[in-house]
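Asks: Turn this into a structure:
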Amino acid sequence: MENVEVVVAHNERATLRVGEVFLKVDSDQGRLDVEVEAMAMAPIPTPEVLWRKPPVLAIAAVPGTALGRLGEPSTASPAAWAAAGAAVRKLHDAPLPPWPGPSLEEITARLDSECELLITSGALPADLVTRNREIAEAALRPWRPVFTHGDLQITHVFVDGDSVTGVIDWSEASRGDAMFDLAILTLGHEERLDDLLAGYGTDVDLDVIRAWWSLRSLVAVRWLIEHGFDPSLPGCEVDVLRSQLVR
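Replies: Predicted coordinates for the structure are as follows:
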């Protein structure tokens, strides 16, 4: 009998691992719909869907290891990061998914709401929030929509040696800003941005990527705290916000 490993669990969703099978339980049927359709459309390696019985989705484990973890140095090679960049470029060049992503207005409204709550609750110093909100402004501009993963955390990209073996967790996939995916993948790993861009290409806006680092961290802090995670751990979101002030 295989042991059951809790990969992540909170009041919105949970992921369990049983041997080489991942069971995703999600209270939002729409997220599972997006995940299945996005994986079928994506032109890069994704997990195999084994079966689906709402609210559960069963997928096969992908080979290899995660590119890294937030708060820890990535041990993946520069070539592996470049391969990840090439995979992201292939995704961004693919036909758009039929569903939209969050609008600029929605993103701006959420950012402003979160900043206000962070300050009024005392979760973060007001000057840290205010300065990062100013930095985040550069991301709040019109963009040409591309097929984005939408939650391209470093733990969602798997590599074996210098090759990408799979990209997981597609529930946030949509039409979006290419710079957002690049920013999320390098959040807390700024030193690997050049390696990533060696595979992706250099037609990027570094100021916008840095702006997304601030924006993503600002909107994530309160959610992480409320769901039992600690964004103040070394190398995590609060450190990212602090590092933005010393450029």
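Asks: okay, CA-based contacts and neighbour counts for the rest of this
Replies: OK.
Asks: Mind jotting down where the strands sit in the chain?
Replies: Ranges of strands in the chain, per DSSP state E, are 4-9, 13-18, 21-26, 49-53, 56-60, 65-66, 146-148, 157-160, 163-167, 174-176.
Asks: Make TSV out of the ones you listed and add mean neighbour count and distance to Glu114.
Replies: Formatted as TSV, those follow (neighbours: other CA atoms under 10 Å; distance: least, CA to CA, whole Å):
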stretch	mean neighbour count	distance to Glu114
strand 4-9	12	23
strand 13-18	17	22
strand 21-26	20	24
strand 49-53	12	35
strand 56-60	20	31
strand 65-66	20	30
strand 146-148	26	23
strand 157-160	22	28
strand 163-167	22	29
strand 174-176	23	21
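Asks: okay if I get those strands as CSV plus distance to Gly228?
Replies: Listed next are the strands of the chain as CSV, based on distance: least, CA to CA, whole Å:
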stretch, distance to Gly228
strand 4-9, 10
strand 13-18, 13
strand 21-26, 18
strand 49-53, 28
strand 56-60, 23
strand 65-66, 23
strand 146-148, 27
strand 157-160, 24
strand 163-167, 25
strand 174-176, 27
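Asks: Quick check: which of those is nearest to Ser232?
Replies: Nearest of these to Ser232, taken as CA to CA: strand 4-9 at 18.6 Å.
Asks: all helices of this protein, in order?
Replies: Ranges of helices in the chain, per DSSP state H, are 29-41, 78-92, 104-121, 126-136, 178-185, 193-200, 206-226, 237-243.
Asks: Please tabulate the ones you listed in TSV, including the columns distance to His149 and mean neighbour count.
Replies: Formatted as TSV, these follow (distance: least, CA to CA, whole Å; neighbours: other CA atoms under 10 Å):
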stretch	distance to His149	mean neighbour count
helix 29-41	8	17
helix 78-92	8	22
helix 104-121	16	15
helix 126-136	20	17
helix 178-185	7	24
helix 193-200	15	20
helix 206-226	15	20
helix 237-243	20	20
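Asks: One more, so I can put them side by side:
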Amino acid sequence: MAGVEEVKVVVAHDERATLRVGDVFLKIDADQTRTDVEVEAMALAPIPTPQVLWRKPPVLALVALPGMALGRLGEPSPASSAAWAAAGAAARALHDAPLPPWPGRRLDELASRLDGECEWLVTNGVLPPDLVTRNREVAEAALRPWKPVFIHGDLQITHVFVDDDKITGVIDWSEAAQGDAHYDLAVLTLGHEEHLDDVVTGYGTDVDLDVIRGWWSWRSLVAARWLVEHGFDPSLPGCEFDVLRSRM
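Replies: The predicted structure is shown next:
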């Protein structure tokens, strides 16, 4: 049809899909609670976020961000050390902001989820028991009380856009909530441990590296079943299973 932009599928699975049409992202999500959180979180966040063009449930239209994503899990990041440091500074600005009015996940919920996913991984022969046990032990460092801050909740590198070593925006805020600052930093550097020092430098305050490593293990263990069931492969080089193996 004349005048219609090319439609590109950015990501799609059973829960939601994101399409790009020209300079517009169309996010389709059957769970409007997630979209409610995303829209409110972007309005509250003190860092750049996409402009909301319109919302007609189940679709949310956003202006595409300039620049490129910080990188992808399983691939070398094309971004500079300065860009990674800028991502750390953006995370710090978010964590210093007033808390969002809705709570995050409780510590006991996170521990229970970890137990359940570890049992599933072993029972179904997805990973060797010793690998799961070791990473379960490493994850204990993250499962401790923390002072809640405003977290993005899914601050993976594909959600952080940079241009000329500056952050142009952060996308996908549906998991934003009150939570542990270390969790955001861990998700940001998952599979890219070589850039952890850059992020910590940009963050500009003390970071407990054992807690970061604990969240790496927690995230990789609990994400595995969801990834497999939604058509993603955590066993690809540099992805979640390699993150787990690096703890051995």
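Asks: TM between them?
Replies: The TM-score (TM-score structural alignment, normalised by the length of structure 1) is 0.98; 245 aligned residues with a CA RMSD of 0.6 Å.
Asks: Okay, Leu221 of structure 2 and Arg144 of structure 2: tell me how far apart.
Replies: Distance, Leu221 of structure 2 to Arg144 of structure 2, using CA to CA, to the nearest Å: 17 Å.
Asks: got it, and Pro128 of structure 2?
Replies: Distance from Pro128 of structure 2 to Arg144 of structure 2, by CA to CA: 26 Å.
Asks: Work out the gap between stretch 112-121 of structure 2 and the centre of the chain.
Replies: 20 Å (CA atoms, centre = their mean, to the nearest Å).
Asks: residue range for that stretch in structure 1?
Replies: The aligned range for stretch 112-121 of structure 2 in structure 1 is 109-118, by TM-score structural alignment.
Asks: and what of stretch 234-247 of structure 2?
Replies: So stretch 234-247 of structure 2 sits over residues 231-244 in structure 1, by TM-score structural alignment.
Asks: Any idea how far apart the tips of that stretch sit?
Replies: Start-to-end, stretch 231-244 of structure 1 (CA to CA) is 15 Å.
Asks: Ser217 of structure 2 versus Leu244 of structure 2, what's the distance?
Replies: 6 Å.
Asks: Please read the previous query as pertaining to Asp198 of structure 2.
Replies: 21 Å.
Asks: swap in Arg55 of structure 2?
Replies: For Arg55 of structure 2, the distance to Ser217 of structure 2 - CA to CA - is 36 Å.
Asks: Contact partners for Asp177 of structure 1?
Replies: Applying CA atoms under 8 Å, 6 or more residues apart in numbering, one finds that Asp177 of structure 1 lies in contact with Trp143, Arg144, Pro145, Val146, Thr148.
Asks: meant to ask about Leu128 of structure 1
Replies: Counting by CA under 8 Å, 6+ apart, Leu128 of structure 1 touches Leu241, Arg242.
Asks: what about the residue mapped onto His92 of structure 1 from structure 2, distance to Val149 of structure 2?
Replies: Counting by TM-score structural alignment, His92 of structure 1 corresponds to His95 in structure 2. Counting by CA to CA, the gap from His95 of structure 2 to Val149 of structure 2 is 5 Å.
Asks: who touches both of these two?
Replies: Ala181.
Asks: What residues in structure 1 pair up with stretch 13-31 of structure 2?
Replies: In the comparison with structure 1, stretch 13-31 of structure 2 aligns to the range 10-28 (TM-score structural alignment).
Asks: Can you name the residues in contact with the matching stretch?
Replies: By CA under 8 Å, 6+ apart, stretch 10-28 of structure 1 touches 2-9, 32, 55-61, 227.
Asks: same thing but at 7 Å, please
Replies: Here stretch 10-28 of structure 1 makes contact (CA atoms under 7 Å, 6 or more residues apart in numbering) with 2-9, 55-61, 227.
Asks: gap between the two ends of it?
Replies: 13 Å.
Asks: Any idea how far it is from the middle of the chain?
Replies: Worked out by CA atoms, centre = their mean, stretch 10-28 of structure 1 lies 17 Å from the chain centre.
Asks: Neighbours of His149 of structure 1, how many?
Replies: Residues near His149 of structure 1, counting by other CA atoms under 10 Å, number 29.
Asks: quick one: it and Lys90 of structure 1, what's the gap?
Replies: 12 Å.
Asks: repeat for Ser113 of structure 1
Replies: Distance of Ser113 of structure 1 to Lys90 of structure 1, computed by CA to CA: 34 Å.
Asks: just His227 of structure 1 next, same as before
Replies: 34 Å.
Asks: which ones are touching the most centrally placed residue in structure 2?
Replies: With distances taken as CA atoms, centre = their mean, Asp154 lies nearest the centre of structure 2, 2.4 Å away. If a contact means CA under 7 Å, 6+ apart, then Asp154 of structure 2 has Glu175, Asp184, Val187 as its contacts.
Asks: now, which of these sits nearest Ala69 of structure 2?
Replies: Val187 (14.6 Å).
Asks: My understanding was that the closest one contacts Thr158; is that so?
Replies: No - using CA atoms under 7 Å as the test, Val187 of structure 2 is too far from Thr158 to be in contact (10.8 Å).
Asks: ok, and the closest non-adjacent residue to Val52 of structure 2?
Replies: Closest residue in space to Val52 of structure 2, ignoring its immediate chain neighbours: Leu62 at 4.7 Å, by CA to CA, 6 or more residues apart in numbering.
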